[in-house]
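>>> Give me the fold of what follows.
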Amino acid sequence: MNPRNHAQVAVITGAATGLGAAIARHLAQKQVKLALLDIDEKGLQKIKKELPEDCAIHTVDVTDENQVRKTVQKVESHFGSIDILINSAGITGQTNIQSHQVQEEDLQRVFDINFKGSWLMSKYILPGMIQRDYGRILHIASIAGKEGNAGMLAYSASKAAVIGMTKVQGKEYAETGITVNALAPAVIRTDMVAKLPQEQVTYMTDKIPMKRCGTLDELANMAGFIVSPENSFATGFCFDLSGGRATY
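Have a look, this model is predicted:
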């Protein structure tokens, strides 16, 4: 399939705010048709007003396999196909605590949203991509998944799992016309980061050689390239967006 012969269709999770919303705005400018998913119905309604009329929104809990399966079916039925999947839904969970203070319930919730949700979305979207011999999947990971952030065990470990999944899927589908990559930002100025304790944010930004947070525009621009038809030879890779913190 030549992806340039038709308008691209992208599914973005966690699209109501933050990274997901920024990527949605960017792709809309590239004439990509959008299906935006989030558990925040009001947030989805708000972002939809900024985007083309054909943008579809779906309120869904990405940790619920039945909801994910039905939502993917609705999107495929509406648009005919899905070319791009961007897994941006994520939470930090409890932060600024040491590992022995982590509660099992919080650990499980963070893993369910950050890792399981990304896996479920890819599980149900990949078969259509395989059938069409084309697809772009981007899992939003984190520098915490590469290096580990003290005080953020659940988040760091869940994002490390996302990176591991990316490497596996990149190899599994390398001969199908599908690329699977991850993006590991350092601190990006979002509402989620704004809610973190200041000492946690300071700990993270102090490790960045540029000594600043990344911007949503910088992230959206890189994400847009990763899921574009032009990025056809990079797969199973974790792209860096860390202001020099990670150079490997």
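
>>> From here on, just use CA atoms for contacts and neighbour counts.
Will do.

>>> correct me, but residue 178 touches residue 129?
Yes: the criterion here is C-alpha atoms under 8 Å, and residue 178 meets it with residue 129 at 7.1 Å.

>>> who's more crowded, those two?
Each of residue 178 and residue 129 has its neighbours counted (other C-alpha atoms under 10 Å); residue 178 has more, 25 against 22.

>>> picking that back up, could you pull out the residues contacting both of residue 178 and residue 129?
Residues touching both residue 178 and residue 129 (C-alpha atoms under 8 Å, 6 or more residues apart in numbering): residue 135.

>>> Let's compare: structure for the following, please.
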Amino acid sequence: MTGRFQDQGVIVTGGARGIGLGIAARLAAEGARVAIWDLAPEAFDVDRAGFEPAALLPVDIADEASVAHAAEASLARLGRIDVLVCNAGINGPVVETVAYPLETWNRVLAVNLTGTFLCCRAVVPHMTARGYGRIVNVASIGGKEGVPGISAYTAAKAGVIGFTRTLARELATTGVLVNAVAPAMVETELLSQMTPAHIEASRAKIPMGRFLAIPELAAVVAFAASPENAFTTGFTFDATGGRADY
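Here you go, the predicted model:
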């Protein structure tokens, strides 16, 4: 598979494994030169991934200095940044709001929401100067609906959707398009952070009766990040098996 991202410079956060790795592999297969940002880059396995990243950087996306350094290093390695996929995130525990620890709440919002803001802010000046860019922020169906027991996560992902809309309107005439994707639950190792009851309740909400597969989400991201997507910005693409109808 080649084509849409030939010679483009792409950053994927949280790309060493799981969803991020699937997205990075899809874009690389279509010709992208990919810089992976990850808190644990040692988790990247080139044999499992099927491609060699142009850069593999240790990054804490919730830390402003770490993000700024990674953006500079990625630009030096890639030569240009055409695409940013903000995928890195954490779930946090499944706990009712009245018992949710403040420290954990702050960390979930710092990674999922503030991290998305910091990554976007770091690359937007370069994209606008070139007159081209595609940003895709990975949100969640939880950000549209709200899900009992994961208040910090759903609040953060709702924030990502709102932030995406705002940034898209700010950049609408610059050639830089900003969209989000809202997946239903994806079967990855992050399920280990959730209770069996929460997992089954999430599955039961999906009319197709199954969880989302990583390649399916990667395909949606690939369109939103591609030059083919030329007139859609500020939108949140659905990937929920029929759960969301707006």
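
>>> What does the TM-score come to for these two?
Aligned and superposed, the two chains score 0.95 in TM-score terms (TM-score structural alignment, normalised by the length of the second structure); 244 aligned residues with a C-alpha RMSD of 1.6 Å.

>>> what about the helices in the second structure?
Counting by DSSP state H, residue ranges of the helices within the second structure are 18-29, 46-49, 64-78, 102-109, 115-130, 141-145, 151-170, 196-204, 214-225.

>>> Single out the most deeply packed of the ones you listed.
Mean neighbours per residue, mean count of other C-alpha atoms under 10 Å, is largest over the helices of the second structure for helix 18-29, with a mean of 24.

>>> how big is the angle separating that one from helix 214-225?
The directions of helix 18-29 of the second structure and helix 214-225 differ by 60 degrees, with axes from the mean of the first three to the mean of the last three C-alpha atoms, to 10 degrees as the criterion.

>>> mean shift of helix 18-29 of the second structure relative to the first structure?
Taken over the aligned residues, the distance from helix 18-29 of the second structure to the first structure averages 0.7 Å (mean C-alpha distance after the TM-score superposition for the first structure).

>>> of all the helices of the second structure, which lies closest to residue 246 of the second structure?
helix 141-145 (9.2 Å; C-alpha to C-alpha).

>>> that older thread, residue 237 of the second structure: which of the helices of the second structure is closest?
helix 214-225 (7.6 Å).

>>> picking that back up, can you list the helices of the second structure in TSV and add distance to residue 91 of the second structure?
Formatted as TSV, the entries for the helices of the second structure read as follows, by distance: least, C-alpha to C-alpha, whole Å:
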stretch	distance to residue 91 of the second structure
helix 18-29	13
helix 46-49	23
helix 64-78	21
helix 102-109	7
helix 115-130	14
helix 141-145	11
helix 151-170	6
helix 196-204	12
helix 214-225	17
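
>>> closest one to residue 236 of the second structure among those helices?
When these are ranked by distance to residue 236 of the second structure, counting by C-alpha to C-alpha, first place goes to helix 151-170 at 7.0 Å.

>>> how about the closest one, aligned to which bit of the first structure?
When the first structure is aligned by TM-score structural alignment, the counterpart of helix 151-170 of the second structure is residues 153-172.

>>> with the second structure superposed, average distance for that stretch?
Plainly put, stretch 153-172 of the first structure ends up 0.4 Å away from its match in the second structure on average once the two are laid over each other (mean C-alpha distance after the TM-score superposition for the first structure).
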